[in-house]
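Student: One predicted model, sequence on top.
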Amino acid sequence: MDYINDFISFVREQYNTDKFIPLHEPRFRGNEKAYLLDTIDSTFVSSVGAYVDEFERMMEQFTGVSKAVAVVNGTASLQVSLRLAGVSEGDEVITQALTFIATANAIVYNNAAPIFLDVDLDTMGLSPQAVRNFLEEFGELREDGCYNRFSGKRIAACMPMHTFGFPVHLDELIAVCNKWQIPVVEDAAESLGSYYKGKHTGTIGLVGGVSFNGNKTITSGGGGVIISNNLDLGVQAKYLTTTAKRPHPYEFFHDEMGYNFRMPNLNAAVACAQMEMLDTFLADKRMLAEQYSRFFKGLGVNFRTETTDTKANYWLMCVELNDTNERDKFLKISNENGIMTRPIWTLMTRLPMYQHCQKDQQKNAEFLEQRIINIPSSVR
């Protein structure tokens, strides 16, 4: 464990400070203030404005999708994405237990129930083999889709999460889900700037959701976006998230239950300025990841890097330690010395509101839960 003091010195050298170093803080080095002032001067500070339209256009251009719809946060993007995929009351959604709670919550917001399956060790994301094993044991194809023989409920979607920006094995996962007629909704909340076989995450499944929370690679304070190459679904997403109001110059008529999930123009102004800096931020984070990789090499510590055929955004960088004792010592010493580190999330299956949900053995998820630590990953 002698390397921890060297790690502390290394991190301070990277960020050139003796002060507290957070896990991931935003950087505002572009046109954020200018665009905010422009928004205020325009008086269009709420959910209608030029910056909302521009942000959606920028996201479409960056990710290569047919339609991007800006919303109030990443959780809302996932909630609506699941509804667009056909998830409704009483359904079930396959996902992973090793995730941030928004993944599971978005399922329940649709009055559906999560099924928690294991992750792969290399991606830390939903395992295609775990999904295949589960469906071969419990799946039943009927005229209107796949059903769970254990619960009798329809399995309406599968939602993998690209953990810390590392893409899951999408080709294999989608192949399994296609066989069982289950649409894939990508939780790309953490993976803006990550690619799988040359395609941006969130664009490969039916629909995807991205987050712009304050701790993400770029931020709009709050905010999220729904992305899809299905233009009809994109149009429906815009309609649902703007209260399902039929267009009219002055009359209000709503013909479906929608959501007031619109991103305010103020947030979109910040998002536009941040998008202008995205390539620079991603390049800096990649350089930092390379330096971390060199530092940990030979120390018996596995610094997590991207897998074959992927390009990760290195949103939150992480190391895999040898056991729980080493993890806890690393956390204690680093945080006591002003270097913020944190363990990976508690598995959803351990939380009181989700511990009753159907799950598999979670062998890999439990292994990673005991060993993964996030380390400072801010743009320098």
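Tutor: Arrived safely, thanks for sending. Bear in mind that the values here come from a model prediction, so they are computed numbers and not experimental data.
Student: make it CA atoms for all contacts and neighbour counts henceforth
Tutor: OK.
Student: what about stretch 102-117, start to end distance?
Tutor: 16 Å (Cα to Cα, to the nearest Å).
Student: Please compute how far it lies from its chain's middle.
Tutor: 14 Å (Cα atoms, centre = their mean, to the nearest Å).
Student: Now do the buried residues in that stretch.
Tutor: Judged by neighbour count (16 or more other Cα atoms under 10 Å), stretch 102-117 contains these buried residues: 102-110, 112-117.
Student: I'd assumed residue 261 was in contact with residue 47.
Tutor: No - Residue 47 sits out of contact with residue 261 when judged by Cα atoms under 8 Å, with a separation of 9.0 Å.
Student: What segments of the stretch 1-150 of the chain are strands?
Tutor: Under the criterion DSSP state E, counting those that start in this stretch, strands of the stretch 1-150 of the chain are mapped to 67-71, 92-96, 113-117, 139-142, 145-148.
Student: what residues does the first one touch?
Tutor: Put plainly, it is strand 67-71. For strand 67-71, contacts defined as Cα atoms under 8 Å, 6 or more residues apart in numbering pick out 52, 55-57, 59-60, 77, 223-231, 234-235, 237-238, 241, 261-263.
Student: Keep only those of the residues you listed that are in strands.
Tutor: Within the contacts of strand 67-71, residues falling in strands by DSSP state E are 224, 225, 226, 227, 228.
Student: let's bring in a second model and compare:
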Amino acid sequence: MNNSVFIPLSVPNLSLDILDHIKETIETGWVSTGGRFITEFEHKMTKYVGVEYAISTQSGTAGLHLALKALGVEAGDEVIVPTLTFIAAVNPVRYMGAEPIFMDCDDTLNMDMDKLEEFLEYECKYEEGKVVNKTTGKQIKAIIVVHVFGNPAKMEKLMEIKDKYNLKVIEDATEALGSYYLKGKYAGKYCGTIADVGVYSFNANKIITTGGGGMVVSDDQQLIDRITKLSLQAKNDSVYFIHDEVGYNYRMTNIQAAFGISQIDKLNSFIHTKVENYNIYKEAIEEIDGLVLLKFREDTRSNYWFYSIIVNKKIYGINRDELLTKLNANNIQTRPLWGLIHKQKPYLNNQGYRLDKAEFYEKNLINIPCSSNLSARHVQIVINQLNQYESANL
């Protein structure tokens, strides 16, 4: 059975109610990195996730770069990062002249906090408030934790580790806007609001979009003031253009923010649709031998950004790559997991620690259509195709 309708993996959910805002940016001339929509979008973000301060940026990647800089990461330092993530979470470490150390994932796809703790205890030494890597002799300054596919990481354990070893923590919540904790110390807290600083992305495939752009949030005013300054070319005097250090052109545009103030008002409805579609998939995939739909943590309210299936060739009949090829050939856009970062050419010589579970997921995981405007009919088309390739039906 061939599918004649193209079903994309993850696309923006846009409507024409933004046109009045876009029209205003054109009529007033405020189309660049100044204008009322930027301020309004930042305000809406602080209210939604429950933080004191937010500063919009050109991208989530720019936000991570600014966060590392503001937290004092320098050339020659090391930063612990996940290997199972998009490379944009790691590249900013190199922008700083620092080096990443790669950590494995657990079964939530997030950083394995037990292995992290083990690495710091046995592979590092803690002296005078500093963590020094025994292998390289370099200081480890920070950890970047990614809430992968909107599934919240184990922040309670991570923050205990942070305090024990005096490390800075950046939450890469670029995939997790709207995800929050239901139980434990951080019940009611949103991903991105627990560590020293959090970063969001509004790229076109994210749960809300401004076409591009990002946001950095924190309750630390000094930190946000520093990030704001750096994002504006480190300008000290706006009249005489005095700059006392190297800065960056990293601000969001007013046109992008005009999209954002409309999108964020619809975020909860987008999440509602994603949860409904996930549950339809879940019920059906439970009946397909050889496929497992990955769960989201039950002690959290995830935004259900991406849906992931593990393919067991021995039972299902074909492997992950064969399924990927068949679905895409039938107009159902799917993708594999990112290539693990420690295997990428720029990072082949970097240290990693017990990177075995991530290897399994890299080989066997596939992402299936999950847009917030995906109809139940299209979900059923995907399910029908998955059923078709089960070994009993081949």
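Tutor: Received it, and whenever you're ready, just let me know what you need. Bear in mind that the values here come from a model prediction, so they are computed numbers and not experimental data.
Student: where does the TM-score land?
Tutor: Once superposed, chain against chain, the TM-score is 0.92 (TM-score structural alignment, normalised by the length of the first structure); 364 aligned residues with a Cα RMSD of 1.5 Å.
Student: Going through the contacts of strand 67-71 of the first structure, which ones are buried?
Tutor: 52, 55-57, 59-60, 77, 223-229, 234, 237-238, 241, 261-263.
Student: For the first structure, give the helix that spans the most residues.
Tutor: Identified as the longest helix of the first structure according to DSSP state H is helix 265-296.
Student: so where is the helix or strand following that one in the second structure?
Tutor: Toward the C-terminus, helix 265-296 of the first structure is succeeded by strand 302-303 as the next helix or strand (DSSP states H and E). Under TM-score structural alignment, the match for strand 302-303 of the first structure in the second structure covers residues 292-293.
Student: Nearest to the spatial middle of the first structure, which residue is it?
Tutor: Most central in the first structure under Cα atoms, centre = their mean is residue 189, positioned 2.1 Å from the mean C-alpha point.
Student: Chain neighbours aside, what residue packs nearest to the counterpart of that one in the second structure?
Tutor: Counting by TM-score structural alignment, residue 189 of the first structure corresponds to residue 174 in the second structure. Using Cα to Cα, 6 or more residues apart in numbering and skipping the chain neighbours, the partner closest in space to residue 174 of the second structure is residue 200 (4.0 Å).
Student: Doesn't the one you found belong to a helix?
Tutor: No - assessed with DSSP: H, G, I helix; E, B strand; the rest coil, residue 200 of the second structure is strand; it does not lie in a helix.
Student: Out of the strands of the stretch 1-150 of the first structure, flag the one nearest residue 166 of the first structure.
Tutor: Nearest to residue 166 of the first structure, of all the strands of the stretch 1-150 of the first structure, is strand 92-96, at 14.3 Å by Cα to Cα.
Student: Tell me which residues are up against the closest one.
Tutor: With Cα under 8 Å, 6+ apart as the test, strand 92-96 of the first structure has contacts from 87, 103-104, 107, 112-119, 125-126, 131, 153-161.
Student: That one against the second structure, how far on average?
Tutor: Mean deviation of strand 92-96 of the first structure relative to the second structure after superposition (mean Cα distance after the TM-score superposition for the first structure): 0.6 Å.
Student: now stretch 231-238 of the first structure
Tutor: Stretch 231-238 of the first structure, aligned to the second structure and superposed, deviates on average by 1.5 Å (mean Cα distance after the TM-score superposition for the first structure).
Student: chain center to that stretch, what's the gap?
Tutor: Computed by Cα atoms, centre = their mean, the chain-centroid distance of stretch 231-238 of the first structure equals 20 Å.
Student: Could you give the residue range in the second structure aligned to it?
Tutor: Per TM-score structural alignment, the counterpart of stretch 231-238 of the first structure in the second structure is residues 221-228.
Student: Aligned to residue 47 of the first structure, what sits in the second structure?
Tutor: So, by TM-score structural alignment, residue 47 of the first structure is matched to residue 33.
Student: Residue 264 of the first structure now?
Tutor: Residue 264 of the first structure maps onto residue 253 in the second structure, by TM-score structural alignment.
Student: Alignment lookup: residue 151 of the second structure to the first structure.
Tutor: Aligned by TM-score structural alignment, residue 151 of the second structure pairs with residue 166 of the first structure.
Student: could you pull out the helices for the first structure?
Tutor: With helices called from DSSP H, the first structure shows them at 3-15, 32-42, 50-63, 74-84, 101-109, 128-138, 170-179, 231-241, 265-296, 324-336, 363-369.
Student: Can you list the buried residues in the first one?
Tutor: Along helix 3-15 of the first structure, these residues count as buried under the neighbour rule (16+ other Cα under 10 Å): 7, 8, 11, 12.
Student: counting contacts, what elements does that helix pack onto?
Tutor: Here helix 3-15 of the first structure touches helix 324-336, going by 3 or more Cα pairs under 8 Å, 6 or more residues apart in numbering; DSSP states H and E.
Student: Which positions in the helix it packs on come out as buried?
Tutor: For helix 324-336 of the first structure, a neighbour-count test (16+ other Cα under 10 Å) marks 327, 328, 330, 331, 333, 334, 335 as buried.
Student: Just list what that helix packs against, helices and strands only.
Tutor: helix 3-15, strand 342-343, strand 372-375.
Student: I'd like those laid out as JSON lines, including distance to residue 305 of the first structure.
Tutor: JSON lines is the format used below for these (distance: least, Cα to Cα, whole Å):
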{"stretch": "helix 3-15", "distance to residue 305 of the first structure": "18"}
{"stretch": "strand 342-343", "distance to residue 305 of the first structure": "17"}
{"stretch": "strand 372-375", "distance to residue 305 of the first structure": "13"}
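Student: circling back: who's in contact with the match of residue 47 of the first structure?
Tutor: By Cα under 8 Å, 6+ apart, the neighbours of residue 33 of the second structure are 251, 252, 253, 254.
Student: Let me know the angle separating the longest strand along the second structure from strand 99-103.
Tutor: Looking across the second structure with DSSP E, the single longest strand is strand 139-146. Computed by axes from the mean of the first three to the mean of the last three Cα atoms, to 10 degrees, the angle separating strand 139-146 of the second structure from strand 99-103 equals 50 degrees.
Student: Quick check: strand 139-146 of the second structure compared with the first structure, mean distance?
Tutor: Here the mean offset of strand 139-146 of the second structure against the first structure after fitting is 0.6 Å, by mean Cα distance after the TM-score superposition for the first structure.
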